[in-house]
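Peer 1: Got a sequence here, can you model it:
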Amino acid sequence: MSISSSASPAGHPSVSFGKVGVLLVNLGTPDGTDYRSMRRYLAEFLSDSRVIEWSKLYWYPILYGIVLNKRPQKVGKAYEAIWNKDLNESYLRTYTRNQGEKMAERLKDLPDVVVDWGMRYGKPSIAERIDALKQKGCDKIVLFPLYPQYAASTTATVNDKAFEHLMKLRWQPAVRTVPPYHDDPAYITALANSVRATLSTLDWEPQLLITSFHGIPQSYAKAGDPYPCHCHKTARLLREELGYSDKQLRITFQSRFGPEEWLQPYTDKTMEALAGEGIKRVAIMNPGFVSDCLETLEEIAGEAGEIFMHHGGEKFVHIPCLNDSDDGMNVLEAVVRRELQGWV
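Peer 2: Predicted coordinates for the structure are as follows:
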């Protein structure tokens, strides 16, 4: 029950408390595909020291002198190709909003729970939504970074940003951060169901299912990041759930950036080589992404498919992310209800 304090001394503001907030946080999105919007988004993203761990003395001259002058146009064109024209926004924003609204509907049996959503980069910001939840009487908040596998450059930077804002608040809400759920049975089942559903629509059978995860530099993994272990476990559990052999499912890593060696095998290089191995029919999915976005729609459904077909492939299909599907929402709801235990 939300309570508005009426016992405050004269001249002091009344406050509301007694509710529990659930804040779903995804990576982020530019507000538009134009140069200024893209530059603003990329500047915030690429200046995050969790994302690029190089010394600022070395990285910032490159970022502000080269990257932010050239990359906004290129990335803007890529976003333009997969933009949700109906709502004039990225599909990541569309799906994250839908996930927030559907989560609120699913938790209607818990009247003291308030659901909201935000972005690590861009709008709506984490700080803005924490303040909004506080204003609605939430003195406890479950912070849910929407990443099944933990990485410092994703999960940790969401938590960092939230606690950075909490440091500025006189009355901090109690906060729980949601742990990774890369091996959660509901998540593995949902992934397997999505594979079966897509393959059931085809008039051909893939020889290989590729699970393409976003990569990180190998140096991050060597420094102790558990991300590659989480990805491999997800892929293994999915293979077992589907009843596939080692030869029927393969794990790859995409989206490398800069001169460092990243986690391998690389998705694009794998797609180039498959036909030479006699593999002409391929299905690919992105288990590490909760919502379809630039990296899944443009980089994988688009570019990876083109690479495969150009190098001798014959049949290709991209399996969509779980997005706001019933199975996808079942996963998010199961995680949220587990993390709410003891608070509601």
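Peer 1: Please count neighbours and contacts with C-alpha atoms only from this point.
Peer 2: OK.
Peer 1: Neighbours of K102, how many?
Peer 2: 17 (other C-alpha atoms under 10 Å).
Peer 1: mind listing what's buried in the helix or strand hosting it?
Peer 2: Per DSSP states H and E, K102 falls inside helix 91-106. Residues 91-100, 102-104 are the ones in helix 91-106 that count as buried (16 or more other C-alpha atoms under 10 Å).
Peer 1: quick check, S212 in a strand?
Peer 2: Yes: under DSSP: H, G, I helix; E, B strand; the rest coil, S212 sits within a strand.
Peer 1: contacting residues around I284?
Peer 2: Applying C-alpha atoms under 8 Å, 6 or more residues apart in numbering to I284 gives the contacts 209-212, 300, 316-319.
Peer 1: Assumed it was part of a strand.
Peer 2: Yes: under three-state DSSP, I284 falls within a strand.
Peer 1: Pull up the gap between it and A334, please.
Peer 2: Separation of I284 from A334 (C-alpha to C-alpha, to the nearest Å) stands at 26 Å.
Peer 1: Kindly report the same for R40.
Peer 2: For R40 relative to A334 (C-alpha to C-alpha), the value is 35 Å.
Peer 1: is it true that F17 touches D139?
Peer 2: Yes: F17 is in contact with D139 according to C-alpha atoms under 8 Å; the separation is 5.6 Å.
Peer 1: Packing partners of the helix or strand where V335 lies?
Peer 2: Using DSSP H and E, V335 maps to helix 326-340. The contact analysis (3 or more C-alpha pairs under 8 Å, 6 or more residues apart in numbering; DSSP states H and E) places helix 326-340 against helix 91-106, strand 138-145, helix 185-199.
Peer 1: Mind putting these into CSV with distance to Y227?
Peer 2: Listed next are the helices and strands packed on helix 326-340 as CSV, based on distance: least, C-alpha to C-alpha, whole Å:
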stretch, distance to Y227
helix 91-106, 22
strand 138-145, 14
helix 185-199, 17
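Peer 1: and for comparison, fold this next one:
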Amino acid sequence: MTPFGVYVHVPFCSVRCGYCDFNTYTADELGDGATRASYADTAIAEIRQAAASVGRRPVETVFFGGGTPTQLPAGDLVRILRAIDDEIGLVPDAEVTTEANPDSVTPESLAELRAAGFSRISFGMQSAVPHVLAMLDRTHDPDRVPLAVAWARGAGFEHVSVDLIYGTPGETLDDWRTSLDTAISMDVDHVSAYALIVEAGTAFARKVSRGEVVVPDDDETALKYELADSVLGDAGFAWYELSNWATSDAGRCRHNELYWTGADWWGIGPGAHSHLAGRRWWNVKHPAAYASRLAAGDSPEADGEDIDIATAGLEDIMLRLRLREGIEVAALKNVDAMVADGLLGVAADRVVLTLRGRLLADYVIRSVT
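Peer 2: This next block holds a predicted model:
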């Protein structure tokens, strides 16, 4: 049976960061019917709809993302997880992840989550440098991150990750090294590092268009990626996906691997996407509209599409080539040219992106498909 996971989108944030284009909202942006207090019950209503569709099916991973899931009380996250188990069914060793901001957890909330079966937590660290955090509109104290990590480990979380962003305007190479060194100094077994992308329609994009900030060029961004791979590699972290490093295979994010390997998942929450049996669909985006539909007993689905064989094959290549395991040579074209250019390496009947190939991954993918 195709592996199956559940994604739970929690759309609440205390502050909306200027660079973020995720489907998130502060309390002031939402009207009646989409409150944090009522959100768990609304999500559970969709879980019951999902159960009516898929029946009892082994749930291998659950991922609470957002937004900031830990803006909800720990007890609400636990109720949602229990509903997934009761209505659909968790496997005994299910990976259960929540994202969190360092300032949205306490030792008590983390202990409650761990006791309920949460096994993995990913903290939004972004940077260890105050002026970089300020540019990103991040409000947490950088000293709070190692404290939150220590609390998570003390609560018994098996896997702890931090998310970093590089390429923020004003961030020097030394700033980026400081963030990497700080992440490594903590008791984490996973690091995600993403280049800052200026998304249209965000406050950050408006600053760029007005000339208030200047984003770094591609060469500087590439240099910071190479530094990340070197520093993390020297500290015992191995890349397993373009933007993700782990100290062991056990530390890899199993839920994200469902996405990258074409498995099935059901997305709970406003704007959440799902993929099941060759079809994908997505929910209405606004939390009030989402809550209204479920309160009426209706599906929150906004639209969807069937995935034809050709599209599925192309997407499979695009995603699996990003992984350390690479992909079968027979699935690709122009492999010899990419190898000659130092962008792909060949091992047995598989090809894998080289470090240079990772820097030019979009170009490589276009060239081999």
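Peer 1: TM-score of the superposed pair?
Peer 2: Here the TM-score for the pair of chains, by TM-score structural alignment, normalised by the length of the first structure, is 0.29; 151 aligned residues with a C-alpha RMSD of 5.9 Å.
Peer 1: Pull the most distant pair out of the buried residues of helix 91-106 of the first structure.
Peer 2: Y91 and A104 (19.8 Å; C-alpha to C-alpha).
Peer 1: From I165 of the second structure, how far out is A74 of the second structure?
Peer 2: 27 Å.
Peer 1: Please disregard the earlier target; I meant G66 of the second structure.
Peer 2: Separation of G66 of the second structure from I165 of the second structure (C-alpha to C-alpha) stands at 17 Å.
Peer 1: The two: which is more packed in?
Peer 2: Each of G66 of the second structure and I165 has its neighbours counted (other C-alpha under 10 Å); G66 has more, 24 against 20.
Peer 1: That one contacts T97, doesn't it?
Peer 2: No: between G66 of the second structure and T97 there is no contact under C-alpha under 8 Å: 12.0 Å.
Peer 1: Would you map the strands across the stretch 1-150 of the first structure?
Peer 2: With DSSP state E, counting those that start in this stretch as the criterion, the stretch 1-150 of the first structure has strands at 3-4, 16-17, 19-29, 113-122, 138-145.
Peer 1: Among those strands, single out whichever gets nearest to T157 of the first structure.
Peer 2: With C-alpha to C-alpha, the closest approach to T157 of the first structure among the strands of the stretch 1-150 of the first structure belongs to strand 113-122: 7.8 Å.
Peer 1: Remind me what that closest one packs against, helices and strands.
Peer 2: strand 19-29, helix 35-46, helix 91-106, helix 126-135, helix 157-166.
Peer 1: how about 10 Å then?
Peer 2: Judged by 3 or more C-alpha pairs under 10 Å, 6 or more residues apart in numbering; DSSP states H and E, strand 113-122 of the first structure is in contact with strand 19-29, helix 35-46, helix 91-106, helix 126-135, strand 138-145, helix 157-166.
Peer 1: what's the most buried one of those?
Peer 2: Burial of these is given as mean neighbour count (mean count of other C-alpha atoms under 10 Å); strand 19-29 ranks first at a mean of 25.
Peer 1: What angle do strand 138-145 and that strand make with each other?
Peer 2: 30 degrees (axes from the mean of the first three to the mean of the last three C-alpha atoms, to 10 degrees).
Peer 1: Packing partners of strand 19-29 of the first structure?
Peer 2: Partner elements for strand 19-29 of the first structure (3+ C-alpha pairs under 10 Å, 6+ apart): helix 35-46, helix 91-106, strand 113-122, helix 126-135, strand 138-145, helix 157-166, strand 174-177, helix 326-340.
Peer 1: 6 Å - rerun?
Peer 2: Applying 3 or more C-alpha pairs under 6 Å, 6 or more residues apart in numbering; DSSP states H and E, we find strand 19-29 of the first structure packed against strand 113-122, strand 138-145.
Peer 1: Residues in contact with that strand: which ones?
Peer 2: The contact list for strand 19-29 of the first structure, computed with C-alpha atoms under 6 Å, 6 or more residues apart in numbering, reads 2, 112-122, 137-138, 140-146.
Peer 1: And for stretch 48-66 of the second structure?
Peer 2: Defining contact as C-alpha under 6 Å, 6+ apart, one finds that stretch 48-66 of the second structure is touched by 4-11, 87-91, 94-99, 255.
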